[in-house]
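**Student:** Provided below for reference: sequence and predicted model.
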Amino acid sequence: MSWQQRIDEALSKQLFRNRWRKRYVVEENSTRLIKIENKTYINFSSNDYLGLNQHPLIIDSWKKGMHLMGVGAGSSGHITGFSRFHSDLEKQIAAWLGYSRAILFISGFAVNQAVISLLSKKNDRIIADKLIHASLLDAAIHSPAKLYRFKHNIIENLIFYLQYLCSGETLVVTEGIFSMDGDAAPLNKINQITKKNNSLLLVDDAHGIGIIGDKGRGSCWVHKIKPDLLTISFSKAFGISGAALLCNENIADYFLQFSRHLIYSTSIPPAQAFALKSALSLIQQGEYLRKCLDDNISYFKLGIKSTSWRFLDSNSAIQPIIIGDDNKAKDLSEKLASAGCWVNVIKPPTVPIGTTRLRITLTSVHTFKDIDVLLEVLNEAAN
């Protein structure tokens, strides 16, 4: 089969299975509202949970950073791309979360790939929650280690796989808050079992950091654990992009010496690191924003319970409504769009087959009136 035949066949199958992905051009975006094709919608698909994307302090910091250091890093951090702004941010993130070291990466996808690809060797094993993010799963599948996937949040199943004989090392992988279901991992129990079995624990807290815990310190802080490896994203609560790995001194040095994802990628711009320092400050002082988000979550949950929709009982900003059928999910999304609410459909393979859903995300900048519009359409569509 030629390259062209292979590509044509894959695209035909994608279209036939109703899995075709489409991008929409966003003309304006204030987190709460977005404008697409000249129509403004209430945005219920943003991960900008605290609404910091448009915060004037962050915008001013980015501008100041550009004036001081330009618009790009110019090279890898191992050449000349590691500025004082990067260094300051790493130190502040590490101190905030109680780790000796933090290392910046260009994205959450990159940091998760980097951790698994560097640490996993032949004869090792990875035991991961069934619903881990694609960045973690892809890296685990392509690593030389043996991958086992325990049933979502089922501790007994994790213990079952830990009892398997392994001549190498073991890495246990989970998330603080899961990106598609919005539920939390039982981190305390997972941490205890992992330590008992002399294994390393990796927690991806992209959707918990900045949102829960004292001063937004995230899921691990709430559960009073300190995993060996913690990855956080700056594209959610921070409202920007980029990511960081939190770890001890030896692991940090190991990554600096051998991580190809780190060594061969141009650093995030110094201006971005400078803006992230401002975002961190706002998060640390953001109790009011977290309270607004919590109020919106409670308000939505109260309203959705009066409908017949199957929803996952999440306490996070992620509130999925499980439809199951792809076409029905698309129809509901279009009804919401007609009423001025933007909610994307999430289909397999991003979620398990039979669990196609509308992934509603709430933010601190939504109003109760916004949520009422959403709930009214959902209620009408359910009847």
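**Tutor:** Received it, and whenever you're ready, just let me know what you need. These figures come from a predicted structure and were not determined experimentally.

**Student:** For the rest of this, base every contact and every neighbour count on C-alpha atoms.
**Tutor:** Fine.

**Student:** Tell me who's in contact with Lys91.
**Tutor:** Neighbour list for Lys91: Arg101, Ala102 [criterion: C-alpha atoms under 8 Å, 6 or more residues apart in numbering].

**Student:** what about it, which helix or strand?
**Tutor:** helix 84-97 (DSSP states H and E).

**Student:** Next secondary structure after that helix?
**Tutor:** strand 101-105.

**Student:** Any figure for the gap between the residue lying closest to Ile268 once chain neighbours are set aside and Leu15?
**Tutor:** Excluding its sequence neighbours, the residue lying closest to Ile268 (C-alpha to C-alpha, 6 or more residues apart in numbering) is Ile106, at 5.6 Å. Computed as C-alpha to C-alpha, to the nearest Å, the Ile106 to Leu15 distance reads 32 Å.

**Student:** structure B:
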Amino acid sequence: MRLQDLSAALLELDASHRRRYRATLESPQGVDIVIDGEEYLSFASNDYLGLADHPSLVRALQQGADRWGAGSGASHLLTGHTLAHQQAEEELAGFVGREAALLFGSGYAANLAVLTSLVGRGDAVFADKLNHASLNDGCLLSRADFQRFRHNDLDHLEQLLAASDAPTKLIAVDAVYSMDGDQAPLPALLALAERYDAWLYVDDAHGFGVLGDGRGSVAAHDLSSERLIYMATLGKAAGLAGAFVAGGRPLIDWLVNKARTYIFTTAQPPALAAAVGVSLRLIAEAGERRERLGQLIARCRQRLDGTPYAGQSATPIQPFVVGSDESAVLLADALRRQGYWVPAVRPPTVPENGSRLRISLSARHELSQLDALLDLMLSQAAN
């Protein structure tokens, strides 16, 4: 886009209720937050277990900085791979029951790494229609034949797999879909991957820490296969930042040698890696927090059942779909005036006419707080 076209294009976004603005958080991440000087009850964070400002995690970061300094200074393949990184990778692999793991600065970087390293021209990648943007970008950048199947439609996926003669096939899915909160049928997907000699790549950004006693969606289904590649982020339920890919040792060694978003970037601060072990301990001990999440999820589904806004999510992501962009923005503004922070989500993040408020539940929410929010949302949406 030309420089002179930017202002006009921004005005078009304003007119269509799709212009995005950043809010400045002036408090630690949590349920009670301060934004631009105002106090809010937040239902917007992916901090599902409420660990982002946990004292033990904060202390682990401080101690990591004391031991390792502020920055890593180099890529992992030069001098940036510290003992803290190595230990974190070993702990993560053990936690999710895989042979090896590899740290990345973000889930986005991890998705690009895996997809562009394992498939290329002449190969084929099969992706769910509701996959996260980072998975789609990885599929596009891989230059493989990019085929999208209808959401959670196994028959459609099998038709595409059966029709493909690509030498390397890869199925890419979210384990928990970030805007609807529903889950991929992982056992059936793995069965298809086995049948058609394909990789199965699982992005568990929203399941890690929450499902499978905290060990994620794959553990919840007790799945194990050399062709299953697992990715999870550390910036959501784990309370930190970054991501990791876990799988067999040959896979991880291949990524070390071929993944451009790993090779050509500075390693994440070692203090973050030094805190991973504490995060994993907190996740393992968070049974009561996950139980509280389950209670909140059940209450939300019970309250919305029978309304036009009911979804199918059994996870902390509870969509409240209102349809138009304007309706979503107006509802979010009304909630904000009452002290609730629940931003509107609009296309292209969600499909056309699928604008919504995404209720993100935290183990630190109270049932009474959720009830008050839902009372207000249902009342405002009906007007």
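**Tutor:** Sure, I can see it. Fair warning: this is a prediction, and the values are worked out from it, not measured in the lab.

**Student:** pretty sure the residue nearest to Ile268 of the first structure is in contact with Ser267, am I right?
**Tutor:** Yes - using C-alpha atoms under 8 Å, Ile106 of the first structure makes contact with Ser267 at a distance of 6.5 Å.

**Student:** which one of these two has more residues nearby?
**Tutor:** Between Ile106 of the first structure and Ser267, counted using other C-alpha atoms under 10 Å, the more crowded position is Ser267 (26 against 20).

**Student:** can you pull the contacts of that one?
**Tutor:** Residues in contact with Ser267 of the first structure, defined by C-alpha under 8 Å, 6+ apart, are Ala73, Gly74, Ser75, Ser76, Gly77, Gly81, Phe82, Phe105, Ile106.

**Student:** just Lys169 of the second structure next, same as before
**Tutor:** Val119, Asp123, Ala124, Val125, Phe126, Asp197, Ala198, Trp199.

**Student:** quick revisit: filter the contacts of Ser267 of the first structure down to the ones in strands?
**Tutor:** Among the contacts of Ser267 of the first structure, the members falling in strands (DSSP state E) are Phe105.

**Student:** Filter the contacts of Ser267 of the first structure down to just the ones in helices.
**Tutor:** Among those, none falls in helices (DSSP state H).

**Student:** Pick out the most distant pair among the contacts of Ser267 of the first structure.
**Tutor:** Largest separation among the contacts of Ser267 of the first structure by C-alpha to C-alpha: Gly74 and Phe105, giving 15.0 Å.

**Student:** Of the two, give the one with the bigger neighbour count.
**Tutor:** Phe105 (27 against 16).

**Student:** Tyr262 of the second structure -> the first structure?
**Tutor:** Here Tyr262 of the second structure is matched to Leu262 in the first structure, going by TM-score structural alignment.

**Student:** how near is that match to Phe105 of the first structure?
**Tutor:** According to C-alpha to C-alpha, Leu262 of the first structure and Phe105 of the first structure sit 7 Å apart.

**Student:** now stretch 334-351 of the second structure, how far from the chain's geometric center?
**Tutor:** 18 Å (C-alpha atoms, centre = their mean, to the nearest Å).

**Student:** Identify the residues contacting stretch 322-341 of the first structure?
**Tutor:** 18, 40-44, 309-312, 342-345, 347, 353-358, 373-374, 377-378, 381.

**Student:** From these, keep the buried residues only.
**Tutor:** 40-44, 309, 311, 342-345, 347, 355-358, 374, 377-378 (16 or more other C-alpha atoms under 10 Å).

**Student:** pretty sure Ser106 of the second structure is touching Val245, no?
**Tutor:** No - look at Ser106 of the second structure against Val245 with C-alpha under 8 Å: they stay out of range, at 10.6 Å.

**Student:** More neighbours: which of the two?
**Tutor:** Val245 (29 against 18).

**Student:** Apart from its neighbours in sequence, what residue is nearest that one?
**Tutor:** Met231 (4.4 Å).

**Student:** What's the local residue count around the one you found?
**Tutor:** Met231 of the second structure has 25 nearby residues by other C-alpha under 10 Å.

**Student:** Regarding it, what is its secondary structure?
**Tutor:** strand (DSSP: H, G, I helix; E, B strand; the rest coil).

**Student:** Shouldn't Leu330 of the second structure be within a helix?
**Tutor:** Yes - counting by three-state DSSP, Leu330 of the second structure falls inside a helix.

**Student:** What's the separation between it and Val342 of the second structure?
**Tutor:** 11 Å.

**Student:** Likewise for Val96 of the second structure?
**Tutor:** 32 Å.

**Student:** What of Thr266 of the second structure?
**Tutor:** Thr266 of the second structure is 34 Å from Val342 of the second structure, by C-alpha to C-alpha.

**Student:** do the same with Ala88 of the second structure
**Tutor:** Counting by C-alpha to C-alpha, the gap from Ala88 of the second structure to Val342 of the second structure is 34 Å.

**Student:** Let's verify the residue nearest the centre of the second structure: helix, strand, or coil?
**Tutor:** By C-alpha atoms, centre = their mean, the second structure has its centre lying nearest to Ala205, at 3.3 Å. For Ala205 of the second structure, the secondary structure call by three-state DSSP comes out as coil.

**Student:** List the contacts of it.
**Tutor:** Taking C-alpha under 8 Å, 6+ apart, one finds Gly107, Asp174, Ala175, Val176, Met231, Ala232, Thr233, Leu234, Lys236 in contact with Ala205 of the second structure.

**Student:** counterpart of it in the first structure?
**Tutor:** Using TM-score structural alignment, Ala205 of the second structure sits opposite Ala206 in the first structure.

**Student:** So what touches stretch 54-73 of the first structure?
**Tutor:** So stretch 54-73 of the first structure is contacted by 30-31, 52, 80-82, 266-272, 274-276, 278-279 (C-alpha under 8 Å, 6+ apart).
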